[in-house]
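In: Here you go, sequence then predicted model.
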Amino acid sequence: MNKIKEAIFSSRDPTFHKKIPIILLLFVIGLVMITQKEPSVELPKEEVKEDSPEISVLERQLENKIAALLKKSLGTAKVDVMITLGSGERMVYEKNEQIQQDNGEEQRNDHQSFSGRKSTSSEVVFGQAASSGEPVLKYIEKPPVAGVLIAAEGTESAGVKKKVIEAVSRALDVSTHRVAVIPYQ
């Protein structure tokens, strides 16, 4: 190794063209070392759930309802619906909110006066006692619809496709650009 360093960094050999073979040799050795496959240690894999069972069930229920309505309105039995929901249900708990207002008058830099400052604070309401009771559930927020794909017979015309998009958009409370309708083949 010392001979290689000496050959590359030697001041006795001022010509670079004699050092090129040594540099190339070192480069190739480096590539071989990098590309050699080291014995890998198998790490335990984490289980990742892509869809929770609750979301899958809710998606299927919505798909079945929309498909049944479209079958009736389009007068065909060939309708498939796929709905993708966003994140899971969100629990919203009851809170005590306190609003404090300071009625003092202050001067701003622009010499205008204004009165009062508001500050709010909130805390979750518990059932019996804060230490042992459960928080009071206000409501459960359903997951938002991320997208809808509909394949239906009879949606070849632009007018029918537009009506289907508008109806599904209103029924699921989702914007029209998140609804796609394709003809059933």
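Out: Thanks, I have it.
In: When you work out contacts or count neighbours from here on, use the C-alpha atoms and nothing else.
Out: OK.
In: tally of neighbours for the residue nearest to L85 when sequence neighbours are not counted?
Out: Counting by CA to CA, 6 or more residues apart in numbering, L85 lies nearest to V145, which is 4.4 Å off, once chain neighbours are set aside. A count of nearby residues for V145, using other CA atoms under 10 Å, gives 19.
In: same question, K3
Out: 9.
In: Point me to the helix or strand that includes it.
Out: helix 2-9 (DSSP states H and E).
In: where along this protein do the strands fall?
Out: Shown for the chain, the strands assigned by DSSP state E span residues 79-85, 90-93, 95-107, 113-124, 137-141, 145-152, 179-183.
In: May I see those organised as TSV, with distance to I8 added?
Out: Shown next, in TSV, are the strands of the chain (distance: least, CA to CA, whole Å):
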stretch	distance to I8
strand 79-85	62
strand 90-93	66
strand 95-107	74
strand 113-124	70
strand 137-141	69
strand 145-152	61
strand 179-183	65
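In: if we can go back for a sec, from the chain's centroid, how far away is the helix holding K3?
Out: 54 Å (CA atoms, centre = their mean, to the nearest Å).
In: Please compare the first structure with the one that follows:
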Amino acid sequence: MKLMKLISSDKILLGLVGLVAVGMSFIYLGKGAVTPPQSIQAKSAATASLTTNSRISALEKELESKLQANILQMEGAGKVQVSVSFSTGLKTEYARNQNVTKSTTKETDKTGGTRETTAVTDNNQVVMPSGSSQPVMVMEDRPEVAGVLIIAEGARDPKVREEIHTAVQTLLNIPSARITVRVMGGP
């Protein structure tokens, strides 16, 4: 008799363990699946990040080319190589539709007391043109220059090195400490 009870309680215990395992697998599989809207949002954010990084790289390359072209025109500079890095990303400001609503309510109770309540609602939304997924841009600033490295053949001459340094500082309007001019070595 005890043996039958033990066997039946083992079957019940085994059944419960099996149910818990199946339930846990459903929970695990349910959390692992990404719903399409989440997937689209993740891809959109990744695309925006890649687009921003490629735009920053393009701006760096454009600035390097312009600086190199200007320095090459300087007397005594010789061959020149320029590297520019930014410390910040693009700064973008979007148009906003700002609505501020103010309402005042005055109440009088039975005993003659008055109570005044003021509610202020501030609605500040980004302006989206109809049919477009991009907001209206008001301003876009270039990133801040972190540093500039110029390697020039003519940098052996201290006068040429100083002229290159001053020209870059003037063109970019950055502190002198962010500019390094070195002598080009090798063949």
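Out: Looks like it came in fine. Keep in mind the model is a prediction, meaning the values are calculated, not measured.
In: Which part of structure 2 matches stretch 25-38 of structure 1?
Out: Under the alignment (TM-score structural alignment), stretch 25-38 of structure 1 falls on nothing in structure 2.
In: Run through who's touching that stretch.
Out: When contacts are taken as CA atoms under 8 Å, 6 or more residues apart in numbering, stretch 25-38 of structure 1 has no neighbours outside the stretch itself.
In: Report the buried residues of that stretch.
Out: Residues of stretch 25-38 of structure 1 classed as buried: none (neighbour count, 16 or more other CA atoms under 10 Å).
In: same question, stretch 142-154 of structure 2
Out: 143, 145, 147-154.
In: now what about it, what contacts it?
Out: 56, 76-91, 160-161, 174, 178-185.
In: redo that, cut-off 6 Å
Out: 76-90, 178-184 (CA atoms under 6 Å, 6 or more residues apart in numbering).
In: Narrow those residues to just the buried residues.
Out: For the contacts of stretch 142-154 of structure 2, buried by 16+ other CA under 10 Å: 76-77, 80-86, 90, 179, 181, 184.
In: Any chance of CSV for those residues, columns distance to G23 of structure 2?
Out: Putting these into CSV (distance: CA to CA, whole Å) gives the following:
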residue, distance to G23 of structure 2
G76, 78
A77, 74
V80, 67
Q81, 64
V82, 62
S83, 58
V84, 56
S85, 53
F86, 52
L90, 48
I179, 63
V181, 67
M184, 68
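In: and which of those residues is nearest to P37 of structure 2?
Out: L90 (27.5 Å; CA to CA).
In: What separation is there between that closest one and L59 of structure 2?
Out: 10 Å (CA to CA, to the nearest Å).
In: Surely I40 of structure 2 is within a helix?
Out: Yes. Under DSSP: H, G, I helix; E, B strand; the rest coil, I40 of structure 2 sits within a helix.
In: Can you tell me how far the residue nearest to the spatial centre of structure 2 is from A155 of structure 2?
Out: Centroid-nearest residue in structure 2: S49, 6.5 Å away (criterion: CA atoms, centre = their mean). Using CA to CA, S49 of structure 2 is found at 38 Å from A155 of structure 2.
In: again, but for K106 of structure 2
Out: Noted for K106 of structure 2: a distance of 78 Å to A155 of structure 2, by CA to CA.
In: try L172 of structure 2
Out: 20 Å.
In: The two: which is more packed in?
Out: Neighbours per residue (other CA under 10 Å) separate L172 of structure 2 from A155, with A155 holding more: 24 against 13.
In: For that one, give me its contacts.
Out: A155 of structure 2 neighbours (CA under 6 Å, 6+ apart): 161, 183.
In: Find the nearest non-adjacent residue to T120 of structure 1, please.
Out: Closest to T120 of structure 1 by CA to CA, 6+ apart is I99, at 4.5 Å.
In: Can you give me the neighbour number for that neighbour?
Out: Residues near I99 of structure 1, counting by other CA under 10 Å: 9.
In: To what extent is N64 of structure 1 buried, counted in neighbours?
Out: 16.
In: And Q185 of structure 1, by the same measure?
Out: 7.
In: Setting aside sequence neighbours, what's the nearest residue to it?
Out: E153 (7.4 Å).
In: again, but for R178 of structure 1
Out: G147 (4.9 Å).
In: got it, and Q68 of structure 2?
Out: V82 (6.0 Å).
In: Next, find the distance separating that neighbour from Q41 of structure 2.
Out: Taking CA to CA, one finds V82 of structure 2 at 38 Å from Q41 of structure 2.
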